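Student: A structural model of the following input is requested.
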Amino acid sequence: MSASDLSQLEFDQQHLWHPYTNVAKPGPTFVVKESEGVHITLEDGTRLIDAMSSWWCMMHGHRNPAITSAIHDQLDRLPHVMFGGLTHDPAIDLGRKLLEITPQSLTRIFYCDSGSVSVEVAMKMAVQYQHAKGHVGRSQFATIRSGYHGDTWKAMSVCDPDTGMHHLFQGALSVQHFVSRPPIPMAAPWTDDPDHNGLGELRAVLEANADKIAGFILEPVVQGTGGMYFYHPEYLNQARALCDELGILLIFDEIATGFGRTGELFATDFCSVEPDIICLGKGLTGGHISFACTMTNDRVALGIGHGSPGIFMHGPTYMANPLACAAAKAALDLLTGQDWRARVAEISVQLVQDLEPARALPQVRDVRVLGAIGVIEMNHVVSADAAHALAHEMGVFLRPFGKNIYTMPPFVTTPKQLSEITAGMRRLAQEL
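Tutor: As a prediction, this is how the structure comes out:
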């Protein structure tokens, strides 16, 4: 049978490679024909609530009118132009908006294609800064275990080397320096004992390798793909002081946590310090088009600029794509033009109430909520394929990973729709 004779789904399964799949056993896949608000509509007409916000990015709902209108308007004027030697209003207007809402010290914006590229850019910034300051041996990074920073090459090197998705490539990746994940959960009281708060180990590793380490990179407060773990923000405050003492740059990967998801505008806002570099993506465009950015402070940017060769050695073809900039500006205007904090707080309260009964199940290890993130952690690995098979019955699309059944619902999710999501989560916890 030729490719032209195959149905859409047959062609997909025989020729298209999906994320984290075995092409010999591709697993179940839904054909999506349309999306709107919190729903995706399948080929057979079934409407499912997208409880994943399409991997955490569709914060204002699918096909949001304000964002799609901004893209349409921009498409008629300037779909794309190179950013080398040229600029345009969408990039400038978005930059102004970013400076309004991001940590005050981060004044320099580098637009990127995706979250993983944002991490690559951050790591290159750190190395080039250290080189410009005369520290040519500082080309490695420190990070915490159970972290995840993307699938591109350098980003993989700072993902967890044992339990992460990239241990297969460990021998081919740059050697980095790993410390235990911050041991004190966010809801627990902080202790200043360095043997119990993780900072003793961090100091030992950073001091022993200070002449090799350019930066310390981590997901602030929330580790996403590494287990949906919420840790105490005081760890970050203390890490800032330690990095300053040793001349190491502090990098926050806020790709998953930015733009209100945690209940703060940025997870950084839980801290009393700011990073040297921050990575932003996912919700930046409300999930409507791929885009990201890396922001840094004047110290780093001017340090690179005053060094040799002076120019920052990175420049994606689609950098500052006008369509993406227009979408991002519209998405950020949507966010800041409403009482997003109250809405996220409402979602959080309902998640706590609705998911609490799951705690009584013997197979459940923990239930936790932060902002618009709800997690049921199991004692065993949960099958994403099994959850997929129940989607039609539940009317909800959930995609567990590892031992976690979780949701990051769109902010436009109604209480009734959220009840459907949490009911689906409890059912998966009971049956899978």
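
Student: From here on, just use CA atoms for contacts and neighbour counts.
Tutor: OK.

Student: Which parts of the stretch 151-300 of the chain are helices?
Tutor: Remark: helices assigned in the stretch 151-300 of the chain by DSSP state H, counting those that start in this stretch are 153-157, 194-197, 199-208, 234-246, 298-305.

Student: this one as well, want them side by side:
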Amino acid sequence: MTPARGSLIQRDRARLWHPYAPASPDLPLWEVEAADGVRLRLRSEDGEHHEVVDAMSSWWSAIHGYRHPVLDAAAKRQLAAFSHVMFGGLTHAPAVELAERLVAMAPSGPGRAPLERVFLADSGSVSVEVALKLAVQFQTASGHPRRQRFLSLRGGYHGDTFAAMGVCDPVDGMHSAFPGLLAGNVFAPRPPAAASPTPGSVVAWASELQAIAAAHAGELAAIIVEPVLQGAGGMHAYPAECLTALRQAADRHGLLLIFDEIATGFGRTGELFAADHAGVVPDILCVGKALTGGYLTLAATLCTDEVAATVSAGRAGALLHGPTFMGNPLACAVANASLGIIADGGWRADVGRTNAGLASGLAPARDLDCVRDVRTIGAVGVIELHDAVDVPAVTAAAIRHGVWVRPFRNLVYTMPPYISTAADVEQITAGMTAAVAEVHEPAPARSRGLG
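Tutor: Model prediction:
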């Protein structure tokens, strides 16, 4: 069927950019006609309709699914009052309530200062920018103006704005096109894999981390990591004991510890925060993505009172950042509703059920010759191939099996909404495995019943 002149997809290609994509008249696209629960209703360019399970939670954010009645109601109530006011010199109930909720939920532990101050940001990348600014201003105000760099991990990803790009993996990351513009930071090796750490591997890694921190301590402001799970850098899960080593290195050398929980926060890895796997409390915490249940863009940077007080007493007299839409009331109201659902506690059983379904449902993919590894953590399931994924082909194949996925590099993965049923998870895992087999597996392997 020839698409009608001026179809929505054609109009899109003529005017819009899409993430990590060229401006191309041949860009593969599907139109979303409706979204409800865990399902999307898609229309292809040739007019075919597909109902698919969203295995991506709209890039890990729509944890409660679409058209959730509690979130819809919160948005409507706030719209009836006011949707936005500037945050400079003004305040409002949704922002105050959100800050209180986040502080109450944040990682805590004996002997560590709690996270008690909240900066509301526009997006995850901005929350990382704020965290990095906080760390540098803290060190300067503490009498260490030379401490301007950061210690990060190979395999890490922290966003696409410039300071955030500077702490992403410098070799295998997505930002090698900007070498002259990125800050020269310090990188420790990627931690060992959680699934099969060799004896002594965590100890050896921690020893190397300490040595690197010691060698550069005089110029470092902070250590920044994604705790337990590195997301866009390769969906790499690592042992929780590594967080303890990171905390020890930061404390030994007078560095702040920043946890980027934008992808992992609010239950995704099986604990409310990934930091909770080790009982480690950072000095600064970044959250986003699932904060509003995928309804509106919002993120937050939390820090200890010591960090906030030191920065406020410094020469600048303030944290030097202030987004126009900071503390947007509409986003804050929906975030409060989303966190209210999480506070009810059902997410833990949901994530546990999902993890069991992902582990059993993806197990057959291990028998495919094209597959290097299959792994899960919390509500995350990953099929890692030996070679790069044919993204358009695997995406189209998965749609034919009723599943929406967005592979990258050599990974076909899922982070489904927490409300996904056992049947939804079974459909996701079967669709992922079948799509990989159809596109990447030699014919003899497909004949074994995996395709």
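
Student: Deepest-packed of the helices of the stretch 151-300 of the first structure, please.
Tutor: Greatest average neighbour count among these goes to helix 153-157 (a mean of 22), per mean count of other Cα atoms under 10 Å.

Student: got the contact list for that helix?
Tutor: 116, 119-120, 123, 148-150, 166, 170, 173-176 (Cα atoms under 8 Å, 6 or more residues apart in numbering).

Student: Nearest to L99 of the first structure among those residues?
Tutor: The closest of those to L99 of the first structure turns out to be V119 (Cα to Cα; 19.5 Å).

Student: picking that back up, just the buried subset of the contacts of helix 153-157 of the first structure, please.
Tutor: S116, V119, E120, M123, Y148, H149, G150, H166, L173, S174, Q176 (16 or more other Cα atoms under 10 Å).

Student: what's the counterpart of N22 of the first structure in the second structure?
Tutor: Under the alignment (TM-score structural alignment), N22 of the first structure pairs with P22 of the second structure.

Student: Please read the previous query as pertaining to L98 of the first structure.
Tutor: Aligned counterpart of L98 of the first structure in the second structure: L102 (TM-score structural alignment).

Student: which residues touch that match?
Tutor: Counting by Cα under 8 Å, 6+ apart, L102 of the second structure touches V118.

Student: Kindly report the same for L249 of the first structure.
Tutor: With contacts defined as Cα under 8 Å, 6+ apart, L249 of the first structure is in contact with A126, A214, G215, F216, C243, P275, D276, I277.

Student: Next one: it from M319 of the first structure, what distance?
Tutor: Applying Cα to Cα, to the nearest Å, the value for L249 of the first structure to M319 of the first structure is 24 Å.

Student: Throw the helices of the stretch 151-300 of the first structure into CSV and include distance to Q338 of the first structure, thanks.
Tutor: Below are the helices of the stretch 151-300 of the first structure laid out as CSV (distance: least, Cα to Cα, whole Å):
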stretch, distance to Q338 of the first structure
helix 153-157, 34
helix 194-197, 37
helix 199-208, 39
helix 234-246, 29
helix 298-305, 31
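
Student: mind checking which of these is nearest P362 of the first structure?
Tutor: When those are compared by Cα to Cα, helix 194-197 sits nearest P362 of the first structure, at 29.0 Å.

Student: Other residues contacting that closest one?
Tutor: Under Cα under 8 Å, 6+ apart, the answer for helix 194-197 of the first structure is P182, P183, I184, W190, T191, G200, E201, Y235.

Student: what helix or strand does K329 of the first structure sit in?
Tutor: Using DSSP states H and E, K329 of the first structure sits in helix 322-336.

Student: Same check on V127 of the first structure?
Tutor: Assigning secondary structure by DSSP H and E places V127 of the first structure in helix 115-132.

Student: once the structures are aligned, where does that helix end up in the second structure?
Tutor: Aligned by TM-score structural alignment, helix 115-132 of the first structure falls on residues 124-141 of the second structure.

Student: Any idea how many residues pack against the aligned partner of N404 of the first structure in the second structure?
Tutor: In the second structure, N404 of the first structure lines up with L411, judged by TM-score structural alignment. The number of residues packed near L411 of the second structure is 23, by other Cα atoms under 10 Å.

Student: out of everything not next to it in sequence, what's closest to L411 of the second structure?
Tutor: Spatial nearest neighbour of L411 of the second structure, excluding adjacent residues (Cα to Cα, 6 or more residues apart in numbering): E384 at 4.7 Å.

Student: which residue in the first structure lines up with that neighbour?
Tutor: Correspondence of E384 of the second structure to the first structure, assessed by TM-score structural alignment: E377.

Student: hang on, its match in a strand?
Tutor: Yes. Counting by DSSP: H, G, I helix; E, B strand; the rest coil, E377 of the first structure is located in a strand.

Student: Pretty sure it sits against P362.
Tutor: No. Assessed by Cα atoms under 8 Å, E377 of the first structure is found out of contact with P362, at 11.5 Å.

Student: Who has more neighbours out of those two?
Tutor: In this view E377 of the first structure and P362 are compared by other Cα under 10 Å, and E377 has more residues nearby, 26 against 11.

Student: quick one: contacts for the more buried one?
Tutor: If a contact means Cα under 8 Å, 6+ apart, then E377 of the first structure has V364, R365, D366, V367, K403, N404, I405 as its contacts.

Student: any chance of these in TSV, plus distance to F266 of the first structure?
Tutor: Compiled in TSV, those are given as follows (distance: Cα to Cα, whole Å):
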residue	distance to F266 of the first structure
V364	29
R365	28
D366	25
V367	23
K403	26
N404	23
I405	24
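
Student: Could you narrow those residues to those that are also in contact in the second structure?
Tutor: Using both residues aligned by TM-score structural alignment, their matches' Cα atoms under 8 Å, the second structure keeps these contacts from these: V364, R365, D366, V367, K403, N404, I405.

Student: The third one contacts A360, correct?
Tutor: In this case it means D366 of the first structure. No. In this structure, D366 of the first structure is not within contact of A360 by Cα under 8 Å, at 9.6 Å.

Student: What are the boundaries of the strands in the stretch 351-451 of the second structure?
Tutor: Assigned by DSSP state E, counting those that start in this stretch, the strands in the stretch 351-451 of the second structure fall at 371-377, 380-385, 403-404, 411-414.

Student: List the contacts of the shortest one.
Tutor: Outside of strand 403-404 of the second structure, the residues within contact range by Cα under 8 Å, 6+ apart are V52, V53, D54, A55, M56, T395, A398, Q427, I428, G431, M432.

Student: go on, the last one?
Tutor: With contacts defined as Cα under 8 Å, 6+ apart, strand 411-414 of the second structure is touched by 55-56, 234, 380-385, 388-389, 405-407, 428, 432, 436.
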